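Enquirer: Sequence first, predicted model second:
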Amino acid sequence: METLFVKNMVCNRCILVVQQEIERLQLTAKTIKLGEIYFESPLTASQKTALNNALTPLGFELIDDKKSKVIEKIKNTIIDLVHYQDGEIKHNLSDILSRELGHDYNYLSNVFSEVEGTTIEKYHIAQKIERVKELLVYDELSLSEIAYRLNYSSVAYLSNQFKKVTGLTPSHFKQIKEDKRKPLDQV
């Protein structure tokens, strides 16, 4: 089995686009998930090149080096936790990342900070704030329900963090509703 890592593959639509390109190239992937493609057997160098050439114009990129793979796996794990596992986080982020990536959290934190120029915690907060924005725009949940869903200890803590990051209170953001959201790969 061979695993390829793909940069900027951050949502279910991304998975579909990558899957279409794989099928168009007549390759067969066993599993495709955020940032990763699993093949039953190794691809040839020319197949990898063709896949990378097909993905690059679409905003994706195959990742070769170890640090970039670790960074992308950290990002995709956080995106999955924040955007697709509402209220499911019952452990510390550091424990989850260590378990998922099979590395000590200090190593992960140092690599992430070195390459990205920010901390894992700040990246996690940025993702949570983007999710809060999304849920505010949908206007289906109260702020209290959003706080619970994203594992904030209180509405006040969510509001303070939201204002610190965006400069707006959640209620003010909800009022203006102009598109203040960023694509996940630009957070």
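Expert: Yes, it's here.
Enquirer: only C-alpha atoms for contact and neighbour calcs from this point on.
Expert: Will do.
Enquirer: can you give me the helices in the protein?
Expert: 12-24, 45-55, 66-84, 93-101, 105-116, 120-138, 143-149, 155-166, 170-176 (DSSP state H).
Enquirer: how much space between the most centrally placed residue in the chain and Q127?
Expert: Central residue of the chain (CA atoms, centre = their mean): I79, 2.9 Å from the mean position. Computed as CA to CA, to the nearest Å, the I79 to Q127 distance reads 7 Å.
Enquirer: and here's the other structure:
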Amino acid sequence: MVKEELKKLGLHYLVLELGVVELLEDITKDQRLELKKNLSKSGLELMENKKSILIEKIRNVIVEMIHYTNEIPKVNYSDYISEKVGYNYTYLANIFSEVKGITIQQFIIIHKIEKVKELLIYDELNLTEIAYKLHYSSVAHLSNQFKKITGLTPTFYKKLKEKRKQSLEDL
């Protein structure tokens, strides 16, 4: 999609990756507006603000790390994010908090709890296995975070889903 839009505008790129385009030439104001308009029609956004781009990179690293990899890295999240994004973690953490209004750690916890919910619903792993898979120090730690974020215990959450499923089957 992005490739086609650049081609239509006669723009040549050196790098075209998910979320990043490096052009070989300068882009005119009209080309920029046209690209922005055409990308938004497809639900894409042209980000020009360096902070927004950095936040999006951090967000993508976290989402990929928690939701789309089979094994969450065993290194500190701060080291992992810093290495993937290519900036000092303190700098990233300050910008993230300033723009998003929450810390990177809070963002990670929210996503880990979403992953726990998903794993509970699939019912393939028990709580001990989920805690291990997501690198919680204990089931108690996972349960405390889960309750803090959702207001429910993992066991109660799972029972709610089972009751809902039974109710739907009775229709």
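Expert: All right, it came through fine. Everything numeric in this text was worked out from a predicted model, so none of it was measured.
Enquirer: Any chance of the helices of structure 1 in TSV with distance to K30 of structure 1 as columns?
Expert: Formatted as TSV, the helices of structure 1 follow (distance: least, CA to CA, whole Å):
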stretch	distance to K30 of structure 1
helix 12-24	11
helix 45-55	15
helix 66-84	19
helix 93-101	20
helix 105-116	28
helix 120-138	29
helix 143-149	32
helix 155-166	39
helix 170-176	42
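Enquirer: right, and the ones you listed - which one's nearest F39 of structure 1?
Expert: Closest of the helices of structure 1 to F39 of structure 1 is helix 12-24, at 10.6 Å (criterion: CA to CA).
Enquirer: Check the gap between K159 of structure 2 and Q166 of structure 2 for me.
Expert: K159 of structure 2 is 10 Å from Q166 of structure 2, by CA to CA.
Enquirer: thinking again about what came up before, wait, isn't the residue nearest to the centre of structure 1 in contact with I129?
Expert: No - contact status for I79 of structure 1 versus I129: not in contact, 11.7 Å apart, counting by CA atoms under 8 Å.
Enquirer: circling back to that earlier point, please say which of K159 and Q166 of structure 2 ends up with more neighbours.
Expert: Shown here are K159 of structure 2 and Q166; by other CA atoms under 10 Å, K159 has more neighbours (14 against 11).
Enquirer: V2 of structure 2 and K37 of structure 2, how far apart?
Expert: 12 Å.
Enquirer: what do we get in structure 1 for Q106 of structure 2?
Expert: Mapped onto structure 1 by TM-score structural alignment, Q106 of structure 2 lines up with K122.
Enquirer: Number of residues surrounding its match?
Expert: Neighbours of K122 of structure 1 (other CA under 10 Å): 11.
Enquirer: show me the contacts for Q145 of structure 2.
Expert: By CA atoms under 8 Å, 6 or more residues apart in numbering, the contact set of Q145 of structure 2 is 109, 113.
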